[in-house]
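Trainee: Turn this into a model:
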Amino acid sequence: MVRTAGDRARDIGARVEAFVREEVIPYERDPRRDHHGAPSEELVAELRDLARAQGLMTPHILPDGQHLSQVDTAHVLIRSGLSPLGPIALNTMAPDEGNMYLLGHVAAPHLKERFLAPLLTGAARSAFFMTEPADWGGAGSDPMMMKTTCRKEGEDWIIEGRKAFITGAVGARVGIVMARSQDPQSAGGACMFLVDLPDPAIRILDVPNTIDTSMPGGHATVEIANLRVPADQMLGEAGEGFRYAQVRLAPARLSHCMRWLGSCIRAQELATDYACRREAFGKTLIDHEGVGFLLAQNRIELTQAQLMIEWCARVLDEGGQGTEESSMTKVAVSEALMRIADNCVQVMGGSGVAGTSVVEQIFREVRAFRIYDGPTEVHKWSLARRIKRAWREAQA
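Mentor: Here you go, the predicted structure:
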């Protein structure tokens, strides 16, 4: 049976869409940005106050702490993405959305009260410390290369290492730090720890300028030196960090697809409006096949992307781990959205590459999405391994 969004999700989604279109979009040209182009803390706080006033803060998580189903979440998060500022205002943006999901499923009650509660209200932002610098030989798409370590010392754990491309680290108040255990009982396994930020033991070395500018706090490189964390701030069990990462990663990949689908729906709207108004060579642009066919192809691929998101959401709702399905969805949707955004820029010509149009930003954000949460090539490599393994099992 095909599941569609329930009445509650449709109501929340309609309110979210109205809020983004009427209250958030006017802020897209707001100059309050940091030197990397990301929204300032002042702007984030103002947008979240607007969401609270509408009763829409963290709309995919209900007041009793229950998450909407993945199918229902898709209905809401797609609409939150109609502006790059929408997920920030509504508290559905990465990495917070994925971190809240992880804490909701793994954290002990005392950790939920201390670390999850301020995230749910939008009073705090978070960062997930997993990726490591390439020049250090650390973990990127292959988490088994992780070099950051943790060792037990009395009632504490000591963490040492480096992390890179840590989204939102600047200004975050909650950190989830992943490290490889040196403790004999869980040696080689990964552990996750919850930490209060900022912490003098976590030093920000660099915040590079990146092609995307929608996420507050940038994508920092950090050094972790003698970070002492009480044992009761471990997330889950020692040595189970890689398993917990999968709890987070499959839904987080899907949530990325939802938000950026919303942005590309908006880009399509703007490109369509431009093509239907602008005239050249005696007729409107959309009446020229070279332009109209681009928008027609976009319409097809937007529909395909939404169907694939809904398929993967149903798999997760039915209790599947969703690793393979989320990989396929992430590849298909990110590649399709790149073509859609590129077509929108092409249709709008000079207006499409100007910073005065949000289409230009959406193009940049989607280009980065093809890399974040696993590049296309890594997901295809993983899928190919599964195909080979299935073939071998069939031959046995």
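Trainee: For the rest of this, base every contact and every neighbour count on C-alpha atoms.
Mentor: Noted.
Trainee: need the contact list for residue 56.
Mentor: When contacts are counted by CA atoms under 8 Å, 6 or more residues apart in numbering, residue 56 touches 16, 90.
Trainee: helix/strand/coil for it?
Mentor: Classification of residue 56 using DSSP: H, G, I helix; E, B strand; the rest coil returns coil.
Trainee: again with residue 205
Mentor: Judged by three-state DSSP, the three-state class of residue 205 is strand.
Trainee: Spatially central residue for this protein, please.
Mentor: Geometric centre of the chain, nearest residue: residue 94, 3.6 Å, by CA atoms, centre = their mean.
Trainee: Could I get the full set of helices for the stretch 201-350 of the chain?
Mentor: Remark: helices assigned in the stretch 201-350 of the chain by DSSP state H, counting those that start in this stretch are 241-277, 289-317, 323-348, 350-353.
Trainee: what do you get for the stretch 51-200 of the chain?
Mentor: Assigned by DSSP H, counting those that start in this stretch, the helices in the stretch 51-200 of the chain fall at 70-80, 86-90, 96-106, 109-111, 117-120.
Trainee: Can you name every helix or strand that the last one contacts?
Mentor: Spelled out, that is helix 117-120. When contacts are defined as 3 or more CA pairs under 8 Å, 6 or more residues apart in numbering; DSSP states H and E, helix 117-120 sits against helix 96-106.
Trainee: Flag every buried residue along the helix it packs on.
Mentor: 96-104, 106 (16 or more other CA atoms under 10 Å).
Trainee: Need the contact partners of it.
Mentor: Residues outside helix 96-106 that contact it (CA under 8 Å, 6+ apart): 91, 112, 116, 119-120, 125-128, 176, 235-236, 244, 247-249, 251-252.
Trainee: Second chain to compare with the first, below:
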Amino acid sequence: MIDFSIPEDLVAKRDRVRQWVIDEIIPYETDPRLTQHGPTDGLRQELVEKARAAGLLTIQAPVEYGGWGLSHLEQAVLYEAAGWSTLGPVAMNCAAPDEGNMFLLNKITDAAQAERYLRPVIEGHQRSVFAMTEPDGAGSDPGQLRTTATFDGTHFRIDGLKWLITGANGARTWIIMADLQENPHLPSGPTLFLADGDAPGIVIERVMNSMDRNYVEGHCVVRFDGLSLPREALLGEAGAAFRYAQLRLAPARLTHAMRWLGAAERAQSIAIDHARTRTAFGKPIAEHQGVSFKIADNEIALHHCRLSVWYVAWLLDQGEKARHESSVAKAFVSEELFRVLDRCVQVLGGIGVTEETPVSMLFRDVRGFRLYDGPTEVHQYAIARKVLGGGR
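Mentor: Take a look at the predicted model:
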């Protein structure tokens, strides 16, 4: 039996989250600490304390860490509500990259690592990064990984250049992907490591100027210059980084979609209000087909994006890996929500390209969704291989 109903207690939680975002978080969208490079860490900390006081901090965390122990379907409902403002997930500590990093760390850290690197992130006291992407190496194709790690039996030495490392500036918990070189002690190959953000050898060269501004402290260029880590810094098994990255990616793709669905729904509500009140040629523009059809197309897209997200969330809740289905959802939802935001800009007319409403900001921010956690074309390639029988 297929059941699309939302339990009453979840409806109440959804409504509570959205109203809290509207009342407490949206006013911060004009705060000067929401900069070209995203919210400052100072703004994040203030928002986190508001969420903590409201009992809405890191609700996705396991119960043993003080969270609500949400299923993926429950996350879908509540993240959409949080995403009504791009600052909502930041405040509630369920924004990227921390949300995906917490998910991964909860799966593969040992007890000591969890206390040192995971718990402070769950509690909102520090941020995390996932350092994989490189300017001349790993990205859409992680197999091009060029950052190296050497091991002498006691310490790892990491050297390499990364970029587009989201939130690196000021982050304390670092997950670093490097290619472990041949050695007599451990298997070689792409490997994950844990590090403190203030460790000597982590050099943040600059914050990159980017179109979006919804990620805390933006995206950075980072150099690892002789970063020395003890054996205990090994995260999981040596040589298993790609497997762990896949473990993180399927849910992370989906939570991106959940949050952006809320943002797109808000933009649609703003476009609807404008279409009802703005007049042209003797009547509200909502009565012109050119506008009303855009509103209708948006409603169709939002409905099907939500169903796509819910389906993959259901699969994950059944214990499925859902790699293929999450790729389908990521490609479909990211492209459709971009079109939704584009149509909202068009309905708003001239003010759609100004900051008189948040729609222009949301339009710029959602553009990155078509690239992050794999560009649409990479997912299309994987989908086609699966359908045509060449993939797994």
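Trainee: Take the helices of the stretch 51-200 of the first structure and write them to TSV, including distance to residue 11 of the first structure.
Mentor: Listed next are the helices of the stretch 51-200 of the first structure as TSV, based on distance: least, CA to CA, whole Å:
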stretch	distance to residue 11 of the first structure
helix 70-80	9
helix 86-90	15
helix 96-106	20
helix 109-111	31
helix 117-120	20
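Trainee: Most remote residue from the middle of the second structure, which is it?
Mentor: residue 282 (44.1 Å).
Trainee: The counterpart of the residue nearest to the centre of the first structure in the second structure and residue 179 of the second structure, how far apart?
Mentor: Correspondence of residue 94 of the first structure to the second structure, assessed by TM-score structural alignment: residue 96. Residue 96 of the second structure sits 24 Å away from residue 179 of the second structure, taking CA to CA, to the nearest Å as the criterion.
Trainee: what does residue 50 of the second structure give?
Mentor: 41 Å.
Trainee: now swap in residue 7 of the second structure and tell me
Mentor: 46 Å.
Trainee: Give me the more crowded residue out of those two.
Mentor: Neighbour count, other CA atoms under 10 Å: between residue 7 of the second structure and residue 179, residue 179 has more, with 24 against 9.
Trainee: residues in contact with the more buried one?
Mentor: So residue 179 of the second structure contacts 145-149, 188-191, 239 (CA under 8 Å, 6+ apart).
Trainee: what's the nearest residue to it if we skip its chain neighbours?
Mentor: Excluding the flanking residues, the one nearest residue 179 of the second structure by CA to CA, 6 or more residues apart in numbering is residue 190, at 4.2 Å.
Trainee: pretty sure the one you found is touching residue 178, no?
Mentor: Yes. Taking contacts as CA atoms under 8 Å, residue 190 of the second structure lies within contact range of residue 178: 5.5 Å.
Trainee: So for these two, which sits in the more crowded spot?
Mentor: Under the criterion of other CA under 10 Å, the comparison of residue 190 of the second structure against residue 178 puts residue 178 first, with 26 against 23.
Trainee: if I pick that one, what's in contact with it?
Mentor: Contact partners of residue 178 of the second structure, counting by CA under 8 Å, 6+ apart, are 132, 145-149, 158, 190-193.
Trainee: With residue 144 of the second structure instead?
Mentor: Each residue near residue 144 of the second structure by CA under 8 Å, 6+ apart is listed here: 137-138.
Trainee: Now do it against residue 311 of the second structure, distance only.
Mentor: Taking CA to CA, one finds residue 144 of the second structure at 33 Å from residue 311 of the second structure.
Trainee: And residue 124 of the first structure, what's its match in the second structure?
Mentor: Residue 124 of the first structure maps onto residue 126 in the second structure, by TM-score structural alignment.
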